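Asker: Predicted model, plus sequence, below.
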Amino acid sequence: MAEATLLISSKNYSSWSLRGFLLAKLSGISFAEERVSPDDPRAREELLMRTSSILVPCLIHGEVSVWDTIAIAEYLNEAFPEARMLPEEKVARARCRSISGEMHSGFAALRSSLPMNLRFRKPGFTVWSSAQADIDRITSIWRECLNTWKGPFLFGRLPTIADCMYAPVVTRFLSYDVNVGPLCQEYCDTILSWSPMKEWIADAKEEPQEIIELDLDF
């Protein structure tokens, strides 16, 4: 029997649900997924990026309900310290929290211009300058981490909360044919070959196309 339940929305479109799923997998908690209907206002607001207060994903663990991916990350890190979801070394741990928070609260141009869609491929996609600035900042973060902590994940040999937070960006770069350079491409390949990520993507490809009416700007 699962210890917890994770409420998610679309596996194809929902970057926040993906983050929650990866965080739960990273913690080692046994959980069951429960999908919120695409007609549910919480799911639609999240997928349309019209709200800053996102209630999906939500982790239900006993009497505790935790939503918002940063809150889920911190809760799971406290509940399962043996999972080492944050780096052990102090400087790396502080940097991990900082870049995770930056991903959580920033990069609005990237989110709106390159929404997550795992079925979508657009070779030669033209990236607007505002989104390119976000891409440049993200790849700068990645290069600094990979050069400092030597990969293959952002903080070394093992994945951390930061990798969960940036994983949806990897899918965006793939969908919209974004050239990120050799080092960052190696990181993208690492994320895409990560077992929980492969599981999510496989499920997304089997997901019914129930949300085709979403007014996303491509």
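Answerer: Nice, I can see it.
Asker: switch to C-alpha atoms for all contacts and neighbour counts from now on
Answerer: OK.
Asker: which one is residue 161 nearest to, not counting chain neighbours?
Answerer: Once its chain neighbours are removed from consideration, residue 161 has its nearest residue in residue 85; the separation is 5.6 Å (Cα to Cα, 6 or more residues apart in numbering).
Asker: err, residue 174, not the other one
Answerer: The spatially closest residue to residue 174, leaving aside those adjacent along the chain, is residue 121, at 7.4 Å (Cα to Cα, 6+ apart).
Asker: thinking the one you found is in contact with residue 171, fair?
Answerer: No. Counting by Cα atoms under 8 Å, no contact exists between residue 121 and residue 171, whose distance comes to 10.1 Å.
Asker: And the two? Which one has more around it.
Answerer: residue 171 (23 against 14; other Cα atoms under 10 Å).
Asker: Against which helices or strands is the strand or helix carrying the more buried one packed?
Answerer: When secondary structure is defined by DSSP states H and E, residue 171 falls within helix 161-175. The criterion is 3 or more Cα pairs under 8 Å, 6 or more residues apart in numbering; DSSP states H and E, and the helices and strands that helix 161-175 contacts are helix 15-27, helix 90-105, helix 182-192.
Asker: second one coming, line it up with the first:
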Amino acid sequence: MTDLTLYIANKNYSSWSLRAWMAMKAARVAFDEQQILLDVPAGNPGFKAISPSGQLPVLVHGDIKIWESLAIIEYIAELFPEAALWPKPAADRAVARAISLEMASGFRALRNACPMNFRRTPSVLAVNENVLADVKRIETIWREQIARSGGPFLFGAFSAADAMFAPVVNRFSVYQLTQNADSLAYMERIQALPAWVEWRDAALAEPWIVTEDEV
């Protein structure tokens, strides 16, 4: 047992859970994992029992509860500064937080049209111009940040910003939203990470089915 417990939802579908979980794995933080399954028709009562917002993930640390993926990541970064979840240079940290917040609050068209789903057989999805605009903006972020840092990740080493964009890697892959060589190379690097492989394998093994209308 550890004094940190991360409550997550179904690994196949829960993009917000993946973000916090990958960041904690990248920081090599020891934590207990508790899974509460999606029950959309019933209003996710299991979520509401643990989460002030009624959403997951939630990190519990003693008497403290932290909800929202980015807040969890910030809390872990402060608890474990040696993990360097955010880039060290102040300018890079500011940009990393800016694009992470953009990911947290934006790209609604992509989210709505293309839910995260590790079990989906990769195939082209016809999408509207708003989704294509989201894809273009995300690829611009990836391209510019990797060009500035030299890669292999957005700010050189894997960071909180990469964790925030991790669910997009699944979306781009299973809905085949890009053929850009630079984007595909970045996606391959994310997908090769041990944390990604661990999450993916667990997601593929889950027996529970939730329709895209419910996610």
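Answerer: The structure has been received and is ready for your questions. All of these numbers come straight from a predicted model, not from anything done at the bench.
Asker: Send over the TM-score of the superposed chains.
Answerer: Superposed pair, TM-score by TM-score structural alignment, normalised by the length of the second structure: 0.91. Supporting alignment: 209 aligned residues with a Cα RMSD of 2.0 Å.
Asker: List the buried residues for stretch 125-139 of the second structure?
Answerer: When neighbours are counted by 16 or more other Cα atoms under 10 Å, the buried residues of stretch 125-139 of the second structure are found to be 131-132, 134-135, 138-139.
Asker: and that stretch, which stretch of the first structure?
Answerer: Residues 125-139 of the first structure are where stretch 125-139 of the second structure aligns, with TM-score structural alignment as the criterion.
Asker: What distance do you get for the residue nearest to residue 174 of the first structure to residue 114 of the first structure?
Answerer: In this view, residue 121 of the first structure and residue 114 of the first structure are 11 Å apart by Cα to Cα, to the nearest Å.
Asker: again with residue 172 of the first structure
Answerer: As defined by Cα to Cα, residue 172 of the first structure lies at a distance of 6 Å from residue 114 of the first structure.
Asker: same question, residue 194 of the first structure
Answerer: With the distance defined as Cα to Cα, residue 194 of the first structure ends up 22 Å from residue 114 of the first structure.
Asker: which stretches of the second structure form helices?
Answerer: Taking DSSP state H as the test, the helices found in the second structure are 15-26, 45-50, 69-79, 90-105, 108-113, 129-149, 160-174, 181-191, 194-205.
Asker: In JSON lines: the ones you listed, plus distance to residue 8 of the second structure.
Answerer: As requested, the helices of the second structure are arranged in JSON lines below (distance: least, Cα to Cα, whole Å):
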{"stretch": "helix 15-26", "distance to residue 8 of the second structure": "5"}
{"stretch": "helix 45-50", "distance to residue 8 of the second structure": "9"}
{"stretch": "helix 69-79", "distance to residue 8 of the second structure": "10"}
{"stretch": "helix 90-105", "distance to residue 8 of the second structure": "17"}
{"stretch": "helix 108-113", "distance to residue 8 of the second structure": "19"}
{"stretch": "helix 129-149", "distance to residue 8 of the second structure": "25"}
{"stretch": "helix 160-174", "distance to residue 8 of the second structure": "14"}
{"stretch": "helix 181-191", "distance to residue 8 of the second structure": "20"}
{"stretch": "helix 194-205", "distance to residue 8 of the second structure": "12"}
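Asker: Tell me which of those approaches residue 32 of the second structure most closely.
Answerer: Closest of the helices of the second structure to residue 32 of the second structure is helix 15-26, at 10.7 Å (criterion: Cα to Cα).
Asker: Taking helix 194-205 as reference, get the angle to the closest one.
Answerer: Computed with axes from the mean of the first three to the mean of the last three Cα atoms, to 10 degrees, the direction of helix 15-26 of the second structure lies at 140 degrees from that of helix 194-205.
Asker: What's the average distance for helix 15-26 of the second structure when superposed on the first structure?
Answerer: Superposed on the first structure, helix 15-26 of the second structure shows a mean distance to its aligned partners of 1.0 Å (mean Cα distance after the TM-score superposition for the first structure).
Asker: Now do that helix: everything it contacts.
Answerer: Outside of helix 15-26 of the second structure, the residues that reach it under the criterion Cα atoms under 8 Å, 6 or more residues apart in numbering are 6, 8-9, 11, 56-57, 68-70, 72-73, 76, 83, 85, 116, 158-160, 163-167, 195-196, 199.
Asker: same question, stretch 155-169 of the first structure
Answerer: Stretch 155-169 of the first structure is touched from outside by 15, 18-19, 22-23, 26, 73, 84-87, 92, 96-97, 99-100, 103-104, 116, 145-146, 149-154, 191, with contacts defined as Cα under 8 Å, 6+ apart.
Asker: go on, stretch 107-115 of the first structure?
Answerer: Taking contacts as Cα under 8 Å, 6+ apart, the residues outside stretch 107-115 of the first structure that touch it are 13, 49, 127-128, 130-132, 134-135, 172, 176, 216-218.
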